[in-house]
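In: Everything below, folded, please.
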Amino acid sequence: MMELAIYDMDRTVTRTGTYTPFLLHAAKALNPLRLALVPLVPLTMGAYALRLIDRRRLKEWNQRLLIGGAVPRLRLAPTVDAFADLVIRTNIHPGAVRQIDEDRAAGRRLVLATASYRFYVEAIAAKLGFDDVIATGSITGLDDIIHAKIDGENNYGPAKLRLIKAWMEKQGLARDKVKVRFYSDHVSDWPAMEWADTAVAVNPSRGLRHMAAKRGWEVVDWGF
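Out: Sure, this is the predicted structure:
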């Protein structure tokens, strides 16, 4: 029977989130003048907090502010690679590296499932040795231009489980023929964790820690 080891990324594998740091990194590399727009980011966050926009729109607006509405992938590639190197050097939990190595040694297929954007996550996943990536997609135009618009669902909360199931169907993986381990730090991933055969709460948020205690899920600290 095939085994999958599915990892959330931000604050599970990484110490901190990667989305805003990536946008700031890209703004500085591609067009430093866009850093003047950084004070607008708290306004978009405020709109989200007040439920005037959803998480999807928040991500699209901030991407448009800091790296533009349309960026050729070829132009973005060096920035993505440099950011991935930075993440690997400075922002990975030591325990995550050990667990990834353990799952690989056990013959499990390594999958990174994250709400962050595929166009930069793939570089991080490759450097960590993941086999597959399930991430939030971007609308891509002619000449491989990445637009500040999400393609499909934002890979967060219940949507993450739907996208995992869709990926498995495309891969020809029947659920009853696969054993699934799922690692996450946040309660938003509870649908995927309940669906998995083994759920592991990693450096869990308060909500996930409480749920893990009720469900009997393993709790681990990958911070050292």
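
In: Only C-alpha atoms from now on, for both contacts and neighbour counts.
Out: Noted.

In: List the buried residues for the strand or helix carrying A5?
Out: Under the assignment given by DSSP states H and E, the secondary-structure element containing A5 is strand 2-7. With burial defined by 16 or more other CA atoms under 10 Å, the residues of strand 2-7 counted as buried are E3, L4, A5, I6, Y7.

In: now swap in stretch 119-129 and tell me
Out: Using 16+ other CA under 10 Å as the burial criterion, the residues of stretch 119-129 that qualify are F119, Y120, V121, E122, A123, I124, A125, L128.

In: one more to line up against the first:
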Amino acid sequence: MTSDPGAACEVKGVGVRRIALFDLDHTLIPFDSDYEWGEFTIALGWCDGQEFKRRNTEFFAQYQAGTLDIHAYVRFATQAIREQGAINSIAAHARFMREIVQKGLQDSALALVRRHQDAGDEVVIVTATNEFVTRPIAAALGVGELIAVELERDADGQLTGAIQGTPSFREGKVVRVQQWLADRGWDWDTVETTFYSDSLNDLALLEKVTHPVATNPDERLRAIAAGRGWRILELF
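Out: Predicted coordinates:
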């Protein structure tokens, strides 16, 4: 176990393409961005606060328990931005970045990302949170490659509340990373991968990569990581 971000980087083979994959919520940032965005919309008066908070808390508990219906959650989570429209939603998210996200960015997380980048690694954030919420956060972390839940749009470019393609959630993260690799002419056998995650929901991808790193892990993931001899990183 280590609290040193630099110690999390494995010594890599020369000439091997290296990819550092990062979960986002509770891994690179010390909160759940989707949950906090929901709380922020309550403060804006965009929804019935009591009912939204009840359902948001319920969905969050399901996520932690590994029982979340990601399609039902995305319909719920995007309702406010669909009703408000793009202009209001983008402006509100800029406030969310200033008032919530920027204050939560940790030097230790930024240093770990930079260390991989300085080593020449491809750095990718792989998150089960939707692209609207997470793309500006990835940019704030200095990461250009984002695999997130993609939101379906209708013929007029308006969000429908549905997910486009495979959601990057649980086993879907493996599928989406594999698609990302294939788009670049790579596959699992020709790259060396490291994945940082806090959650048991990401077990499938942790088992797939070369170097799994349980990062700020929940109790269940911590127990699995300890039993399998995986690196455990206390980043925060």
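
In: List the TM-score for the superposed pair.
Out: A TM-score of 0.85 describes the superposed chains when it is computed by TM-score structural alignment, normalised by the length of the first structure; 218 aligned residues with a CA RMSD of 2.6 Å.

In: quick one on the thing from earlier: closest one of the buried residues of strand 2-7 of the first structure to V202 of the first structure?
Out: The shortest distance between V202 of the first structure and any of those, using CA to CA, involves Y7 and amounts to 9.9 Å.

In: Okay, helices next: where are they in the second structure?
Out: All helices of the second structure, identified by DSSP state H, fall at 33-43, 49-65, 70-77, 79-84, 86-96, 102-104, 107-118, 131-140, 171-183, 203-208, 219-228.

In: show me the contacts for R215 of the first structure.
Out: Remark: with contacts taken as CA atoms under 8 Å, 6 or more residues apart in numbering, R215 of the first structure is in contact with nothing.

In: just the one 3 residues further on next, same as before
Out: By CA under 8 Å, 6+ apart, the residues touching E218 of the first structure are A199, V200, A201, A212.

In: and the residue mapped onto A96 of the first structure from the second structure, how far is that from S199 of the second structure?
Out: A96 of the first structure maps onto A109 in the second structure, with residues paired by TM-score structural alignment. Taking CA to CA, to the nearest Å as the measure, A109 of the second structure and S199 of the second structure are separated by 17 Å.

In: what do you get for D34 of the second structure?
Out: From D34 of the second structure over to S199 of the second structure (counting by CA to CA), the distance is 15 Å.

In: Which one of these two is surrounded by more residues?
Out: S199 (25 against 21; other CA atoms under 10 Å).

In: what sits against the aligned partner of that one in the first structure?
Out: Matched across to the first structure, S199 of the second structure falls on H186, judged by TM-score structural alignment. H186 of the first structure is in contact with A201, P204, S205, G207, L208, counting by CA under 8 Å, 6+ apart.

In: Now for those residues: which two are most distant?
Out: Using CA to CA, the contacts of H186 of the first structure span at most 10.6 Å, a distance reached by A201 and G207.

In: okay, those two: which has more neighbours?
Out: Set side by side, A201 of the first structure and G207 give different neighbour counts by other CA under 10 Å, the larger being at A201 (26 against 12).

In: Settle this for me: that one is touching W222, isn't it.
Out: No. When contacts are counted by CA atoms under 8 Å, A201 of the first structure is not listed as touching W222 (10.2 Å).

In: now the angle from the longest strand along the second structure to helix 131-140?
Out: Among the elements of the second structure assigned as strand by DSSP state E, the one spanning the most residues is strand 122-130. Between the axis of strand 122-130 of the second structure and that of helix 131-140 there is an angle of 150 degrees, by axes from the mean of the first three to the mean of the last three CA atoms, to 10 degrees.

In: what's strand 122-130 of the second structure aligned against in the first structure?
Out: For strand 122-130 of the second structure, the matching stretch in the first structure spans residues 109-117, with TM-score structural alignment as the criterion.

In: to the chain's geometric centre, what's the distance from the matching stretch?
Out: Between the centre of stretch 109-117 of the first structure and the centre of its chain there are 5 Å (CA atoms, centre = their mean, to the nearest Å).

In: Would you mind pulling the contact partners of that stretch?
Out: Where contact means CA under 8 Å, 6+ apart, the residues beyond stretch 109-117 of the first structure that reach it are 2-10, 18-19, 100, 103-104, 125, 129-138, 154-156, 160, 164.

In: returning to what we had before: against D32 of the second structure, how distant is the match of A96 of the first structure?
Out: Noted for A109 of the second structure: a distance of 15 Å to D32 of the second structure, by CA to CA.

In: So the two - more neighbours on which side?
Out: Relative neighbour count places A109 above the other of A109 of the second structure and D32, with 18 against 14, counting by other CA under 10 Å.

In: How many residues are close by the closest residue to the more buried one other than its chain neighbours?
Out: Sequence neighbours aside, L28 is the residue nearest to A109 of the second structure in space, at 5.4 Å (criterion: CA to CA, 6 or more residues apart in numbering). The burial metric for L28 of the second structure, expressed as a neighbour count using other CA under 10 Å, is 28.

In: And L28 of the second structure, what's its match in the first structure?
Out: Structural alignment places L28 of the second structure opposite V13 in the first structure (criterion: TM-score structural alignment).

In: got the contact list for its match?
Out: With CA under 8 Å, 6+ apart as the criterion, the residues that contact V13 of the first structure are Y7, I92, H93, A96, V97.

In: any idea which of those residues is closest to W217 of the first structure?
Out: Taking CA to CA as the measure, W217 of the first structure lies nearest Y7 of these, at 15.2 Å.

In: that older thread, with the first structure overlaid, how far apart is the longest strand of the second structure on average?
Out: When the first structure is overlaid, strand 122-130 of the second structure sits 0.5 Å from its aligned residues on average, using mean CA distance after the TM-score superposition for the first structure.
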